[in-house]
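Enquirer: let's see this in three dimensions:
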Amino acid sequence: MIVALHEGFYGASSGTGFSNRAFLTALARLLPVGRLAVITPHLPASSGTRDPRWTAEVQHMLKQAEAEIITIPGGHAAVNSVHNCEQLCDLVGEVAVRIASRSGRCLLIGLDVPFLGLAPYTPPAMELLLIPRSTAALTQPQDRNRVRWERAGLRAATTRGGRVGAISRHMRGHLIVSCGLRRSSVVEIPNGLILEETGKPSAVLPLPFPARGGFLLAMGRPVPTKGFEDLLTALHILKDQGIRLPHLLLAAATPDAADGPTPYQDRLASAMHEFGLDATLITRFSPAIRSWLHSPALRAVVVPSREEPFGRVPLEAFAAGAGPVVATSAGGLAQTVVEGETGFTSAPGDAASLAVAIRRAVTVMPRQRARLVQAGTALLRSRHDYEASIGSALDRIAPWALAPIPAADSRAR
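Expert: Take a look at the predicted model:
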């Protein structure tokens, strides 16, 4: 089994990186030893976006599984354009063919958008599974060139018998309706957390001083679809209503701060100043930001996304026993944050609606908060065990990959 990934091997700057690492970890446990190969673009040690600790942990985990690791040219520039994605798919296809030549059967898994164009660069006998964690049609509909490329790649893969993994019911509907894929070609692989992600993190980031008396937490990539401007407007509405609010920690962060804040981060900082909000903007990403979910000073987690194919943050909050969770009903969030059951919800892009949900969260009684957290934890365990989801999907589409290696083959290896 070969896995091609772009983010998650050397570090993470978004939920995609965390999900990809979890996917690799699950495969390393599910597959017989020595049956996994990983292909990823090389990222030099000097890169500001490479996390040494993260990289060492992933490499150690793969070494224990006796996985083969192949790096190819590219780095982060590999996904900057459709042309670069095509080159990346070409390189991955070439390497995958060499690996597959040593095996009687091979499944090539392309994790996320950069690998949706793999079909033309691999032989028809090679089985394909593509797992898009989002699409340009959802997040960048104005980029028609990328939308066309992604849809063409998905259709080319399924036409030759490949499968496409749906990380949520929302994504399944999008793949079938918007991308025109046959239902039989879409396999459900619900996103979730693996066991390691449900405990307390080993790396803890100190809380900024203003947050130590109580805080709201929101985090994600600094892009408009994350709805952070809606969040700031909602807090401004509540402030004008005289509602006393905890400090806001807004981690709208990128992994490389060498070039300074992005224009969107500047907009957020300006809105905070204009509204006179009690808030801290974090612009540099660190995986340890997640440790704040375990802080006893946390009053609520807010996920104000305008579009969200899945959304890992609510599950991470449930795993940490954090809450209440406030989220919009955008996309996959509607699966995990259920109004009055696991959290409080609002309409996407509606700051007034979001203000009402936040007010309910910060005024919730302790007993109700405990019920919400308990229900969220139960949902995580029953529906979003990522290793179980991956194992179930592979058992349906590639049971041969999970079969034990015969003793003779094991001795030869």
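Enquirer: from here on, contacts and neighbour counts on C-alpha atoms
Expert: OK.
Enquirer: so which elements touch the helix or strand containing residue 89?
Expert: Per DSSP states H and E, residue 89 falls inside helix 82-100. Counting contacts by 3 or more Cα pairs under 8 Å, 6 or more residues apart in numbering; DSSP states H and E, helix 82-100 packs against helix 144-159.
Enquirer: in terms of secondary structure, what does whichever helix or strand comes after the helix it packs on contact?
Expert: Helices and strands here follow DSSP H and E; after helix 144-159, the next one along the chain is strand 163-166. Under the contact definition 3+ Cα pairs under 8 Å, 6+ apart, strand 163-166 sits against strand 127-131, helix 144-159, strand 186-188.
Enquirer: wait, which of those is closest to residue 116?
Expert: Proximity to residue 116 (Cα to Cα) singles out helix 144-159 among the helices and strands packed on strand 163-166, at 5.2 Å.
Enquirer: and the strands in the stretch 1-150 of the chain?
Expert: Along the stretch 1-150 of the chain, counting by DSSP state E, counting those that start in this stretch, strands occupy 2-5, 37-41, 68-72, 107-111, 127-131.
Enquirer: packing partners for the first one?
Expert: Secondary structure elements in contact with strand 2-5, counted by 3+ Cα pairs under 8 Å, 6+ apart, are strand 37-41, strand 107-111.
Enquirer: how about the helices in the stretch 101-250 of the chain?
Expert: 136-139, 144-159, 169-177, 228-240 (DSSP state H, counting those that start in this stretch).
Enquirer: to check against the first, give me the structure of this:
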Amino acid sequence: MAAEPVGTLSPSPAAGTPSTAQSVAGAGISRVLVALHEGFYGASSGSGFSNRAFLEALALTLPAGRLVVLPTHVPHSDPAFNQRWTLRTQRLLDSVDAQVVPVPCPHPDSASTRDSETLCQIVGDMARELLADAPRAHVIGLDTPFLGLAPHMTESRVGLLLVPRSTTKLVEGRNDRVSWERGGLFAAVCRGARIAAISSHMRTHLKHQYNVPAWAITDLPNGLLLYEGANPPSGLAPVPVPPRARAGFLFAMGRAVESKGFDDLLAAVTLLRDRGMRLPHLVLAATASTRYPTPYQRHLRDKVRELELDVTVLGRFSPVYRTWLNSPALRGVVVPSRAEPFGRIPLEAFSAGAGPVVATRVGGLMETVLEGETGFTAEPGDPADLADAIRRALLITTRERDQLRRQGHALLTARHDYGATIRAYVRDHIPWAMEPVGPERRTR
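Expert: Next up, the predicted model:
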């Protein structure tokens, strides 16, 4: 997620945040503790939506009183904070008697090794205090800022699962950050932790680029809670599409970074226009949670103006954009990524009955968007090939579109039921967590 720079993280509690000791309840209960940096207070990327789905699936799987959640604190004034989202998350966790203990530090800059290491140290200290009286415990770190948790988790009775949804080497390649991630994964493997692979692509990537042994990798394929597509995300009310999109539109969304391939999409649209093809309006949600446009967002807007394209560029992130997958004016969903660990957007489209989906043949997208079966594909970084895939998608018949939608939904339900995935993990790896928690032990 794009974020404004933050200062050095401090282990001192933030104002108004309960101390760890004050939040401990139910001593003597075996615990499952989840630490997450995005997805509790809101989501500005697919990782945030996936983290929220993981948390919900786990909350509905474990018996009441078993779960402890450590979200990285996001203040109300932060652009990443969504009040309605937060309230729904809190109500969910209250309904299962989960403890929520905010991590008392600013939200980390995801590119900063120092911020992530400090966050891991703070979470490790909090986990030791929260789990001091737990006979057994299992800690889950959701996403890359927690890859350095293992050195701070010294208790042998505490199991550890790390869930990297991407890596720096996959999308950026900064050597210092890659070294930190690799060191954290090595330490985790040495203490017997499990490393989750969210796709077959990520399994291969972790094994060959980060030297994680195959025996330490647990397949935990990303997916959706199957009822997610039935309603707007997190209960958000649908909002109208931009005015120019009401007669029909193509839709692309994702973080405003070069690896998402939005330059290739604009080039493909330009090629189709110059060939005389009538195109629907393009809604491009290249978003960040910063207060002001990022340099890359300014670049995209300048390019749209320079080429005089029929495109609406949206820069400020909002989860309501995903409600547009349900719009009857939607003509197609485009995912032009140059790198993609998994790619959640095609599944969201399948769940909403949207489509057709056009995606590049890269990373996890190759497992969900299959040429002629669930969508149309193109080579990454190849605007001409992407233009041809978009053209094929726009020229299909109603019958062909319906068939793509049915096959996409079948793939979603067969392979990417996230609730079933999380339940299977708990059953197979921490079966003790399914044992009921006695009501006398849950007394606060």
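Enquirer: report the buried residues of the helix holding residue 89 of structure 1.
Expert: 82, 85-93, 95-97, 100 (16 or more other Cα atoms under 10 Å).
Enquirer: and it against structure 2, how far off on average?
Expert: Its aligned residues in structure 2 lie a mean 0.8 Å from helix 82-100 of structure 1 after superposition (mean Cα distance after the TM-score superposition for structure 1).
Enquirer: residues in structure 2 aligned with that helix?
Expert: Taken onto structure 2 by TM-score structural alignment, helix 82-100 of structure 1 occupies residues 113-131 there.
Enquirer: mind checking which helix or strand the spatially most distant residue from the centre of structure 1 is in?
Expert: Distance from the C-alpha centroid of structure 1, by Cα atoms, centre = their mean, peaks at residue 408 (39.5 Å). Using DSSP H and E, residue 408 of structure 1 sits in helix 407-412.
Enquirer: check the offset of that helix from the chain's centre.
Expert: Taking Cα atoms, centre = their mean, to the nearest Å, the mean C-alpha location of helix 407-412 of structure 1 is offset from the chain mean by 37 Å.
Enquirer: the stretch 201-350 of structure 2: strands as residue ranges?
Expert: Per DSSP E, counting those that start in this stretch, the stretch 201-350 of structure 2 carries strands over the ranges 217-219, 249-255, 281-288, 311-316, 330-335.
Enquirer: can I get these in a markdown table including distance to residue 142 of structure 2 and mean neighbour count?
Expert: Below are those laid out as a markdown table (distance: least, Cα to Cα, whole Å; neighbours: other Cα atoms under 10 Å):
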| stretch | distance to residue 142 of structure 2 | mean neighbour count |
| --- | --- | --- |
| strand 217-219 | 14 | 19 |
| strand 249-255 | 19 | 23 |
| strand 281-288 | 20 | 23 |
| strand 311-316 | 24 | 20 |
| strand 330-335 | 24 | 25 |
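Enquirer: so which of the ones you listed gets nearest residue 34 of structure 2?
Expert: Smallest distance to residue 34 of structure 2 across these (Cα to Cα): 17.2 Å, for strand 217-219.
Enquirer: so that closest one matches what in structure 1?
Expert: Counting by TM-score structural alignment, strand 217-219 of structure 2 corresponds to residues 186-188.
Enquirer: do stretch 367-387 of structure 2 as well
Expert: On the basis of TM-score structural alignment, stretch 367-387 of structure 2 is assigned to residues 335-355 in structure 1.
Enquirer: got the contact list for the matching stretch?
Expert: For stretch 335-355 of structure 1, the external contacting residues (Cα atoms under 8 Å, 6 or more residues apart in numbering) are 169, 227, 230-231, 233-235, 237-238, 304-307, 314-315, 323-330, 356-358, 360-361, 371-376, 379.
Enquirer: what comes up buried for it?
Expert: Neighbour-count burial for stretch 335-355 of structure 1 [16+ other Cα under 10 Å]: 335-339, 342-355.
Enquirer: so which residues of the stretch 301-444 of structure 2 form helices?
Expert: 345-352, 383-394, 398-415, 418-429.
Enquirer: which one of these is the most hemmed in?
Expert: When you average the neighbours per residue for each of these (mean count of other Cα atoms under 10 Å), helix 345-352 leads with a mean of 24.
Enquirer: pull up the aligned stretch in structure 1 for that helix.
Expert: Under the criterion TM-score structural alignment, helix 345-352 of structure 2 matches residues 313-320.
Enquirer: give me the mean deviation of that stretch from structure 2.
Expert: Mean for stretch 313-320 of structure 1 is 0.4 Å (mean Cα distance after the TM-score superposition for structure 1).
Enquirer: I'd like the distance from that stretch to the chain centre, please.
Expert: Here stretch 313-320 of structure 1 is found 13 Å from its chain centre; the criterion is Cα atoms, centre = their mean.
Enquirer: what does that stretch rub up against?
Expert: By Cα under 8 Å, 6+ apart, the surrounding residues in contact with stretch 313-320 of structure 1 are 192-193, 197-200, 293-294, 301, 303, 323, 325, 333, 336-337, 373, 376-377, 380.
Enquirer: same question, stretch 292-312 of structure 2
Expert: Everything outside stretch 292-312 of structure 2 that qualifies as a contact, by Cα under 8 Å, 6+ apart, is 242, 256-258, 262-263, 266, 269-270, 281-284, 286-288, 313, 315-316.
Enquirer: ditto for stretch 42-58 of structure 1
Expert: If you take Cα under 8 Å, 6+ apart as the criterion, stretch 42-58 of structure 1 is touched by 9-11, 21, 71-76, 255-256, 258.
Enquirer: one more time with 6 Å
Expert: 10, 11, 71, 72, 73, 75, 255, 256 (Cα atoms under 6 Å, 6 or more residues apart in numbering).
Enquirer: mind checking how far the aligned partner of the fourth one in structure 2 is from residue 124 of structure 2?
Expert: Across the two structures, residue 72 of structure 1 finds its equivalent in residue 103 of structure 2, going by TM-score structural alignment. Separation of residue 103 of structure 2 from residue 124 of structure 2 (Cα to Cα, to the nearest Å) stands at 11 Å.
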